[in-house]
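> I'd like to go over a predicted model; first the sequence, then the structure.
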Amino acid sequence: MKTTSLFACITALLIILCFRGSNGQLSSTFYATSCPSALSTVKAAVTAAVAKEKRMAASLLRLHFHDCFVNGCDGSILLNDTSTFTGEKTAGPNANSVRGYEVIDTIKSRLEAVCSGVVSCADIVTIAARDSVVLLGGPTWTVPLGRRDSTTASLSTANSNLPSPSSDLSTLISAFQAQGLSTKDMIALSGAHTIGQARCTVFRSRIFNDTNIDSAFATSVKANCPSNGGDANLSPLDLVTPTVFDNNYYKNLRSKKGLLHSDQALFNGGSTDAMVTTYSTNPTTFFSDFATAMVNMGNISPLTGTSGEVRTDCRKTN
C-alpha cells in the first residue's frame, strides 16, 4: 500500500512538473487544434496589405522588433494609453514612425471571427513579420507560437531599450546583449534594413556630418533631406533594391552607403566588419542567420501559460 501511494505521489509530481515546464515553451503547432486556420488567416491579410503597399512589409517587421525589445514579445506596443499607464506608441523611437497597427487590427478581427479568444496579438505580430519577409523574397522560418498578451505597457522602457539610429557599435552590441541576443544576431537582424524607409530627421546628421560616407551617395540623399526642414521626408534604407529582401544592405555598408549612422557602424573598421563582408558575398548565409536570429528575437521573454491574457482587441486589455 505504501509503495502504491509513493508511486502515485511521484507520478502526480512528474505530471505537475511536466505541465509547468510546458507552460514556458513555445511550439510551432500551438494552434493546430484550437485554431487551425490561424497561419493562413494571417498570411492572407499580410499578403493583401503588402500588395497594396510594399513598404508595409518593412513596417510589420519593424513592429515585431519594437515590440520584443520592450519587456519581451508581448504585444505591448499595440496598447493605447489608459488611465493607469501610458503606452509605447508615443515613445521617441515609435511616435510618427511605427506603422502597421491597422493591419494587425484586421488580422485580429478575422481571427476572432473564426476562433474567438484563441490567437494572441503577440503571436499575430510575430507571424506577420515572418510573412512580410517572405513576400519580399526573403527567407522563411518556422515560428514558435504560444505567446500571450501583456496587460500593460512601458513608455520609459520603450524610450530606453530601443537602439537609436545614431548608436555606435558598442552601444548596439550592448543593447542586443541586454535582450539575450548575440552580436551575430545583431548583425543579421540589422539586415532587415535591406527593405523599408527612414525619415530625414533620423539620418540628416549622418549625411551632413559623418565622414565615413560615400560623397555621391550623401549628395543624392540630401536632395530629399535638406539641412533644414523636410523632417518627415523619406528615403529608402537601401537605394538599390528598396522593396526586395536581399543582401544589398551589406554591400551598401562596404561602399560606405549605409543610410543610418547605426548602419554604417557595422562596417567601420571594427569587430563586425568580417561578418558584414560574409553577408555581402553570401546571401544564403545571411538568409540562414537572419531566420535563426528572428526566432531568437521572437523568444525574448514571452508570456506563456496563465501569464498575461489573449486580448480580443489588440489595442486594449480585456
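Looks like it arrived, so ask away.
> Please count neighbours and contacts with C-alpha atoms only from this point.
Fine.
> Could you check how far the helix or strand harbouring residue 262 is from the centre of its chain?
Under the criterion of DSSP states H and E, residue 262 resides in helix 261-264. Centroid separation for helix 261-264 versus its chain: 18 Å, with CA atoms, centre = their mean, to the nearest Å.
> Please apply the same query to stretch 165-183.
15 Å.
> Next, the buried residues of that stretch.
Of all the residues in stretch 165-183, those buried under the rule 16 or more other CA atoms under 10 Å are 165-169, 172-176, 179, 181-183.
> who does the helix or strand where residue 204 lies touch, helix- and strand-wise?
If you go by DSSP H and E, residue 204 is part of helix 200-209. Applying 3 or more CA pairs under 8 Å, 6 or more residues apart in numbering; DSSP states H and E, we find helix 200-209 packed against helix 215-222.
> next up, a second structure to put side by side with the first:
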Amino acid sequence: MARPPRAAASLPQHRLSVVVLGLLLFRAAAKAQLSGDSYYDASCPAALLTIRTVVSAAVLLDPRMGASLLRLHFHDCFVQGCDASVLLDDTGNFTGEKGAGPNAGSLRGFEVVDNAKMLLETLCPQTVSCADILAVAARDAVVQLGGPSWAVQLGRRDSTTASASLANSDLPSPSSTLATLLTAFSNKGLTTTDMVALSGAHTIGRAQCANFRDRIYNDTDIDASFAASLRAGCPQSGDGSSLAPLDESSPDGFDNGYFGGLLSGRGLLHSDQALFAGGGGGSTDGLVRSYAASNGQFSGDFASAMVKMGGISPLTGTAGEVRVNCRAVN
C-alpha cells in the first residue's frame, strides 16, 4: 500500500511562538508610528492652513501667545505623552492637569486651540485631533515669531484621561538643577543636546515673579545689575504675579539671544542659568556657547528636538479618540 504524502515540516512550537510574537510586536510598532505632515491631505485638506491662520491671528494680536502655545505643547508631551491631556477641564468626578503646580495660573492659549478646533469641526467633523492641533500650533507660533520651521509628524489621537500627579512630578520646575533637568529629559527619551536646545524656547515669553523671586534675591551666579533691575518689580514677599521677559534682549523674537544672556549670568530662572556654569565647569557649557555663537545651529537643533519631543508616547491607530471638544472627552 502506498504511503500517504508526508506533511510539510512545521516549525517547532517554541519557534512558532517567537515568530508570532515578533509579528505582533512589528505590527504594534508600525501602528504606533506618526505620519508626515501630509496626514490630513485627503481627510481634511485645509487642516494645516486653518490652524496656521488661527495661530497667526492670535500671535499678531498678542506676541506672548506664541510662547504660550509652545509651552502648551511641551507641558502636554511631558505628561502621558503628546495626547492633549493638558487641555481637559476638571469636572465633578475628574481632576485634570490644569490645576497642577507647574500649570495652575500660568498656562495660556486654550482659547486659541478652541478656535482652531471649532473651525476644523465645521470643515471636517471629528477628524483632526486636539493633540495634533497642539503640535502644529507650536510650530506655527515659532515661525510667526521668526523661528525655524519643521515638518510636524501627525496622526496623534486624544487621551480620555489626564494625570495631575504626573504633571507635578514630570514637568521640570523653575528651580531645577542641571542634574534634575538632564534626568527629566532623559526619562522622556531626549538627549542632552535636545534638552539644551528645547530650553532655548525661553528665547520668547515671560515668567512670573514667583518663579524667579528666589533667584534674584538669593542666587550667587546672577549678574548683580540684572538682579537689581528685577527686584524693583518683584518684591521679596507678597504678590508674585508680575512678569519679566525670559530673554531680555528679544522677548518676542525667536533667536539665540537667550543663550547670550546665560553667558552673562542673566538667565531669569534658576533652571535657565543651570545650563551654564562658566569656566568650562558645566557639561552643557559647550552647547550654550555654540548656540550663543550660531543662531543657525540652535535653530537646526531646536527643530530636530521638537520633532523628537512631539513623538513622545503618542496615541495612534484606534487608541484614544478624536475629541469634538478639546476640553472634554466625547
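Yes, it's here. Predicted model, so just to flag it, every value in this text is computed and none were measured.
> Can you give me the TM-score here?
Remark: TM-score between the superposed chains equals 0.94 [TM-score structural alignment, normalised by the length of structure 1]; 308 aligned residues with a CA RMSD of 1.7 Å.
> Kindly name the residues of structure 2 that line up with the helix holding residue 204 of structure 1.
Aligning helix 200-209 of structure 1 against structure 2 (TM-score structural alignment) gives residues 209-218.
> contacting residues around that stretch?
Outside stretch 209-218 of structure 2, the residues that touch it by CA atoms under 8 Å, 6 or more residues apart in numbering are 174-175, 222, 227-228, 230-231, 234-236, 239-244, 268-270.
> one more time with 10 Å, if that's ok
173-175, 219, 221-224, 226-231, 233-244, 267-271, 273 (CA atoms under 10 Å, 6 or more residues apart in numbering).
> Give me the mean deviation of it from structure 1.
With mean CA distance after the TM-score superposition for structure 1, stretch 209-218 of structure 2 departs from structure 1 by a mean of 0.3 Å once superposed.
> Could I get the contacting residues of residue 29 of structure 2?
Residue 29 of structure 2 touches residue 23, counting by CA under 10 Å, 6+ apart.
> what do you get for residue 8 of structure 1?
By CA under 10 Å, 6+ apart, the residues touching residue 8 of structure 1 are 2, 14.
> sec struct for it, please.
At residue 8 of structure 1, secondary structure determined by DSSP: H, G, I helix; E, B strand; the rest coil is helix.
> ok, it to residue 22 of structure 1 distance?
Distance, residue 8 of structure 1 to residue 22 of structure 1, using CA to CA, to the nearest Å: 21 Å.
> got it, and residue 234 of structure 1?
Residue 234 of structure 1 is 45 Å from residue 22 of structure 1, by CA to CA.
> same thing with residue 224 of structure 1?
Where residue 22 of structure 1 is concerned, residue 224 of structure 1 sits at a distance of 52 Å (CA to CA).
> Looking at the buried residues of stretch 165-183 of structure 1, which is nearest residue 79 of structure 1?
The nearest member of the buried residues of stretch 165-183 of structure 1 to residue 79 of structure 1, counting by CA to CA, is residue 179 at 21.4 Å.
> To which residue of structure 2 is the closest one aligned?
Matched by TM-score structural alignment, residue 179 of structure 1 corresponds to residue 188 in structure 2.
> wait, that match sits on residue 82?
No: using CA atoms under 10 Å, residue 188 of structure 2 is not in contact with residue 82; the gap is 11.3 Å.
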